[in-house]
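Chemist: Sequence and predicted model, in that order:
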Amino acid sequence: MPDSLLIFSIGPVQGFIAEARRAQDLWAGSIWLSEITREALLACQAQGATPVYPADLAQPSLPNRFVVRVPSDRAEQAARAAEEAAQAALRKRARRAQQALAGHVPGDDTWEAIWQRQLDHHLEVHWAAVPIGAGGYADAHQAASRTFEAAKRTRRFEQVLEDGFKDSLGGTRSALRTGEMDGRAYWQAVAGKVNASMLRPDGRERLDALGASKRFGFEVQAFPSVSTVAAAAFLLRAGTEQPELLAAHAQRVGRLGVFSVPQVGQRLPALEAVTWPYDGDLLYQETLTVKRLKADYGVEPSEAGCAAARASLRALEQALGSAPSRYYAILTMDGDAMGEHVSACRSPEELAELSRRLAAFAQQATQIVDRRYAGRVVYAGGDDLLALLPLPDPELAVRDAEGQPAEGAVRPDAILAACDLERAFTAQFAGWPEEALPRRRDGRTVPFGISAGLAIVHHRYPLGAALGAAHRAEKAAKTVAGKAALAVHVLVRSGEPTEACAHWQGLREAYGQARNLFARGALSPRLAHNLAEAAPAFCAPGPEEAFAAEVRRVAQRQRNRSKLSPEQAGEFARHLTGWAASAGLTPPMLAAWLLVASFCTREGGAE
């Protein structure tokens, strides 16, 4: 009897990863889903299956869909075993959270019924198995993919009633409660037993079984908050240039009675030499008030204590010449036409090789984000990536512009990080056999590529909305002809958002040059705003030279005469418009990229 090809997926991804109010929730959901997938794959192996995709089960993040080769008479048995293993892995992590909660506020039959119901109905498992016939592996994979997609369109999951107060993460399931306490009262009681690093005070945060498992089933504060990511560049400079002032501020913060967390280097590996045992939120003047500290940390310090902490922070800001950025970036990346590339593989060995290259990219991506750019990867599995990144620090950008940074130097910049990730992805598939590439109807091959969405948002902006903005940006990048593009959406707290999109080719150089000139003060931010106002007038059909001349004119007017010569301003304008022409950018889109570069340098070192 021939072997079969089994495709198996576990969801919902939204419920595991995207339902989050804190960065810790994102990270925990990602780890949890990978744990469940790994156990399902191991269960298939125990039934005689051979993993095809992913090939490496040891990688930290696994895609939620896998392919195995299994004896046909054991295909259904393997799928059932995988489903049982997935449920067991779900409950193993949940049990840890259940025990933690019982130690704070014991549940009852009502609580237990909600807990069991939500775990019983959460997983969405789909699978399809097709024998590998005379047509070989490629035909079997295409047939299995069609059967699998048909199975996904047939909803087999029972709808259940979720009453009472809803959970704060997804807003669709019942918050855990007891027979005596409703969802608000129960979580208010829990909040009274744990510090604010776990749960917002006064019952303002209510969790269901899945949210509670993310929050209480993992190590506390193993992942940085978005405020810590936003402040990363500031912390990097403070820890290396003004460690005494940073330590003095930490002492003042400690006297306020707020909770401490693991050292920042444990949360942001690039900052391992920096000593800061608190959340990054405590590096903002607006946090250091009696009202905010009571609301967010559950403490009531004196006004004098808050004033002293604000003064120590002000001294640090003055010494560095800047305050922490109030903005950070969420990056999502997704391989282009990866389904076609998977289907184009002619053998299990070829698909396994594709899987190995994707795993190598995931490892490289973690190094790039976590070490080189002072960010943190949430998820890197297969061709998907989700990461949090800080904006550039203007002072560091100036130093880089004046000379090459030292080998291994940490240089926060979300857009440059995205560009380096794209280069790493493309390099992984250099030399891939052309005959193994998918083809369009006209015979053209489809190269390996990746598109990305980057949302730049305020650190107090709701995380769910920020994630949505990043995914919308990624979708915009995918709509560009040929894909292989980056879209950036900047969401300011007041004013119109800025949206920019371009292919990767030439983007790193054009953005980097503009960023450095803005950071040095060689060009005024008014350059970007003036061109944004003028650009619509140049959208009608006409010579491209007209807008190029306008760029040169405005660059001359907005240059700092002591830092940029007329010749240098002209050369910058020619390089910029040349890139725009080769990339097919409209005048408004070129202006949008200048607005993005100006914003990143301005907000990266907020004054």
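Modeler: The structure has been received and is ready for your questions. Numbers count the residues shown, from 1 in each chain.

Chemist: CA only for contacts and neighbour counts going forward, please
Modeler: Noted.

Chemist: distance of the closest residue to A28 other than its chain neighbours from C419?
Modeler: In space, and not counting its chain neighbours, A28 is closest to K214: 5.4 Å by Cα to Cα, 6 or more residues apart in numbering. Note on K214: its distance to C419, by Cα to Cα, to the nearest Å, is 31 Å.

Chemist: Mind jotting down where the strands sit in the chain?
Modeler: Assigned by DSSP state E, the chain shows strands spanning 3-11, 50-53, 65-71, 124-131, 327-335, 376-381, 384-390, 450-458, 485-490, 498-503.

Chemist: Same list, the ones you listed, but as TSV with distance to R255 and mean neighbour count please.
Modeler: Output for these, formatted as TSV (distance: least, Cα to Cα, whole Å; neighbours: other Cα atoms under 10 Å):
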stretch	distance to R255	mean neighbour count
strand 3-11	45	23
strand 50-53	52	22
strand 65-71	49	23
strand 124-131	48	22
strand 327-335	27	26
strand 376-381	29	24
strand 384-390	28	25
strand 450-458	28	28
strand 485-490	37	27
strand 498-503	41	21
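
Chemist: Kindly reformat these as TSV containing distance to L590.
Modeler: Formatted as TSV, those follow (distance: least, Cα to Cα, whole Å):
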stretch	distance to L590
strand 3-11	40
strand 50-53	40
strand 65-71	39
strand 124-131	44
strand 327-335	21
strand 376-381	29
strand 384-390	23
strand 450-458	17
strand 485-490	13
strand 498-503	8
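
Chemist: For K193, which of those is the nearest?
Modeler: K193 sits nearest to strand 376-381 of all those, at 28.6 Å, using Cα to Cα.

Chemist: between that closest one and strand 327-335, how big is the angle?
Modeler: Inter-element angle recorded for strand 376-381 and strand 327-335: 10 degrees (by axes from the mean of the first three to the mean of the last three Cα atoms, to 10 degrees).

Chemist: who's in contact with the residue nearest to A28?
Modeler: 25, 28-29, 97 (Cα atoms under 8 Å, 6 or more residues apart in numbering).

Chemist: again, only using 10 Å
Modeler: Counting by Cα atoms under 10 Å, 6 or more residues apart in numbering, K214 touches 16-17, 20, 24-32, 93-94, 97, 207.

Chemist: Would you mind checking the residues you listed for buried ones?
Modeler: Listed as buried from the contacts of K214 are 16-17, 20, 24-32, 93-94, 97, 207; burial here means 16 or more other Cα atoms under 10 Å.

Chemist: what about versus this one:
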Amino acid sequence: MDGQDLVVIALSGVQRFIEESRSTSDLRAGSRIIAELTEQAVSVCQESAAELVFPAPSKKRKDVGMPNRVVALAPAGQGTTLAQRATARVNEKWKEWLQKTLGRIEETPGMPAVTWAVAPPRPGGYPEQWKEAQRRLAARKQVRNFTALEARNGPCQLSPHWPATTKPPKGLPSFERDTLSAANWLKRKLGRPNDKESVSPYGIPSTYGIASAPFRIEVLKNINDPDVTEQVDYLHQVVQDEDTGIHIPNWPLPGMPKPQGELAQWLWRHGGQWVYTDSWSAESLAREFRKPTSGEAFDNFSRTVEIGRIAAADLQKIMRDKFQVAPPSSYLAILVQDLDGMGSYLSEEKNLSHKRHTEISDQLRRVAERQTELLHDSALLGVAVYAGGDDLLAFLPAATALAGARACRQAVTEVSPELPTASSALLFFHRKYPLRLALAASREALAAAKNVPGKNALAVSYLRRSGTQETYVQKWALPDHNDPEALVCDRLSLFTRSETGARLSPGLLRDLERDSHALCTLSLDLFTAELQRLVHRHTLAPTSEQQKAFALKAAEQLRLLGRPTSALEDSEKISEQSLIAAARVAVFLRQECR
């Protein structure tokens, strides 16, 4: 082992490239591009006499993704050649993709950006090589190439640091209007769904498809009901009609079982957008699909679109009246997770060996596979953009988001309690809200969670279409002798559902915002009594008994959620900031998680 070079190869600018996306398919395609480029570097290591340390081999890489860093041990003196071959292989794959997508190769400075470092054999063996490789890699990343490019067609709309390509790819759909760089056209083309494929490693459903999934599952359960069939058939006919021309191919959710029958399969895969009545605006659809916006042609188009709007409204009414199913939620959630201090963990003396790093690499593989398996289950209806073991980005319907955050956090401890703790952020956002802004907000929420003393925290945020937002941050586990196993997401979940139909009124926020300062100066007993009174006053329920029962539970959870995040503070104290944030999030969850 002492006679081997330690080689570290990293792809830089990964998060920026992935998240400079307009759609979920752009996002997923960006993630898969990075994964496949990393696989090119891995393949060079596997073809040579090098021994792979990170990442661990996996048969499920197309589902779980690939870390953007490769660590290998090569025969002494061969490390530099190995790193150079891996870099060349990555660049060759990138050019191959550009040629296939655009029919030519264009400059994309900084993409792919491969940085590598080699630590030759030295006294102290692997631990000293690891430290040296990290120092060299950090130094290499400080050296940048700056290439001046002329933006004759203006900047790329997704990545302004790149110029827009001189000529977009052929065969674009009529609604495609973006002006993109060569790198982003590659993402767009790889992620774009079509009607021939039902599964692709590059594609995931749209925000509409994810947000409406729980509602569509209920519709599919009752698809043989004549009233349901009739309305879904109306939607199908209008969307698929060639004269209307508003069909948008989509990808199905992994957790939604494929149903039998053409009509049910259309709803399963393509119907996510069309179960919302506000999707049926003739003016908006005409602009999107480049149709006349006035005159007789527009009048005819408007009448056809109105049939779709009425069908969507009638379908929601039938599901509510006959099957007690609420309308589709307009919200979905982004889940981001990051293991706390992973770099320091790898450099700890107890972990700093070739054997231990190999074990950790395999543990991260198992975490990624388990998280992906959980997210793609029918119980959660989620979809992973990438799962690397030490980090995660996924989407979930609003109704299952808290359960998904809990499951993905638990997956880490199930694989190995020795791994670092996980901090997470859950951002609820409107299906029409710009995806890039939502992703940026989720990163801010994750930063807030990781800023909690001791980390190991969850941030729950919402971002309304109007721009109104709130973030509640708390340690994953709150001290509570009555329910020591409950996590913060379990406490918030009380507000997402109620078998009795009890719910909080938004009026609670007005009273809490007005009186919170005075409330937080009371003794714990007086504070609890007054909070119970306020919550009871603003609880709506079918009966007074149900109102009282829900109010007592809700007040107790708000009291616990209102504790300070700092472990240095008295756990019995109430933080005014935490209490208000928790109440705002609780009201939001009750309104939108269905």
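Modeler: That came in fine, so what should we check first? This one's a predicted model, so the numbers in the text were calculated from it and none came from an experiment.

Chemist: Report the TM-score for the pair.
Modeler: The TM-score (TM-score structural alignment, normalised by the length of the second structure) is 0.84; 536 aligned residues with a Cα RMSD of 2.6 Å.

Chemist: And the residue nearest to A28 of the first structure, how far from I17 of the first structure?
Modeler: In terms of Cα to Cα, K214 of the first structure sits 10 Å off from I17 of the first structure.

Chemist: Name the residues contacting each of these two.
Modeler: Joint contacts of K214 of the first structure and I17 (Cα under 10 Å, 6+ apart) are 25-32.

Chemist: of those, closest to V596 of the first structure?
Modeler: Scanning the shared contacts of K214 and I17 of the first structure for proximity to V596 of the first structure, where the rule is Cα to Cα, the winner is L26, at 26.2 Å.

Chemist: show me the contacts for the closest residue to that closest one other than its chain neighbours.
Modeler: Leaving out its chain neighbours, the residue that sits closest to L26 of the first structure by Cα to Cα, 6+ apart is I17, at 5.1 Å. By Cα under 10 Å, 6+ apart, the contact set of I17 of the first structure is 25-33, 214, 378-379.

Chemist: try it again with 8 Å
Modeler: Contacts of I17 of the first structure (Cα under 8 Å, 6+ apart): 25-30.

Chemist: Next, count neighbours for K294 of the first structure.
Modeler: Taking other Cα atoms under 10 Å as the criterion, the count of residues near K294 of the first structure is 15.

Chemist: meant to ask about L186 of the second structure, not that
Modeler: Residues lying near L186 of the second structure (other Cα under 10 Å) number 23.

Chemist: Please apply the same query to R436 of the second structure.
Modeler: 17.

Chemist: what sits against the most far-flung residue of the second structure relative to its centre?
Modeler: Distance to the chain centre peaks in the second structure at P123, reaching 44.1 Å (criterion: Cα atoms, centre = their mean). By Cα under 8 Å, 6+ apart, the contact set of P123 of the second structure is D2.

Chemist: what about the counterpart of it in the first structure, distance to R376 of the first structure?
Modeler: Residue-level alignment of P123 of the second structure against the first structure, with TM-score structural alignment as criterion, gives A134. According to Cα to Cα, A134 of the first structure and R376 of the first structure sit 47 Å apart.

Chemist: go on, F429 of the first structure?
Modeler: In terms of Cα to Cα, F429 of the first structure sits 24 Å off from R376 of the first structure.

Chemist: what's the answer for L316 of the first structure, then?
Modeler: 25 Å.

Chemist: ditto for V52 of the first structure
Modeler: V52 of the first structure is 29 Å from R376 of the first structure, by Cα to Cα.

Chemist: what does W504 of the first structure give?
Modeler: From W504 of the first structure over to R376 of the first structure (counting by Cα to Cα), the distance is 22 Å.

Chemist: Same question for R204 of the first structure.
Modeler: 28 Å.

Chemist: Need the nearest residue in space to the counterpart of L486 of the first structure in the second structure, chain neighbours excluded.
Modeler: Matched across to the second structure, L486 of the first structure falls on L458, judged by TM-score structural alignment. Nearest in space to L458 of the second structure, with sequence neighbours left out and distances taken as Cα to Cα, 6+ apart, is S424 at 4.9 Å.

Chemist: Mind jotting down where the helices sit in the stretch 1-150 of the first structure?
Modeler: 13, 23-46, 75-104, 109-120, 136-153 (DSSP state H, counting those that start in this stretch).

Chemist: Columns distance to C306 of the first structure on top of the ones you listed, output as JSON lines?
Modeler: Output for these, formatted as JSON lines (distance: least, Cα to Cα, whole Å):
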{"stretch": "helix 13", "distance to C306 of the first structure": "42"}
{"stretch": "helix 23-46", "distance to C306 of the first structure": "26"}
{"stretch": "helix 75-104", "distance to C306 of the first structure": "31"}
{"stretch": "helix 109-120", "distance to C306 of the first structure": "40"}
{"stretch": "helix 136-153", "distance to C306 of the first structure": "55"}
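
Chemist: Quick one: residues contacting the residue at minimal distance from the centre of the second structure.
Modeler: With distances taken as Cα atoms, centre = their mean, A394 lies nearest the centre of the second structure, 2.9 Å away. Residues near A394 of the second structure by Cα under 8 Å, 6+ apart: 334-336, 382-386.

Chemist: could you measure Q364 of the first structure against F216 of the first structure, distance?
Modeler: 30 Å.

Chemist: Ok, G298 of the first structure next?
Modeler: 19 Å.

Chemist: What's R520 of the first structure aligned with over in the second structure?
Modeler: Match for R520 of the first structure (TM-score structural alignment): G501.

Chemist: which one is V125 of the first structure nearest to, not counting chain neighbours?
Modeler: I10 (4.8 Å).

Chemist: For stretch 45-64 of the first structure, buried residues please.
Modeler: Buried, per 16+ other Cα under 10 Å, within stretch 45-64 of the first structure: 45, 47-57, 59-64.

Chemist: now swap in stretch 528-548 of the first structure and tell me
Modeler: Result for stretch 528-548 of the first structure [16+ other Cα under 10 Å]: buried residues 528-529, 531-532, 534-535, 538, 547-548.

Chemist: a markdown table for the residues you listed, including distance to V229 of the first structure?
Modeler: Shown next, in a markdown table, are these (distance: Cα to Cα, whole Å):
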| residue | distance to V229 of the first structure |
| --- | --- |
| A528 | 27 |
| H529 | 28 |
| L531 | 31 |
| A532 | 30 |
| A534 | 35 |
| A535 | 34 |
| F538 | 39 |
| F547 | 38 |
| A548 | 38 |
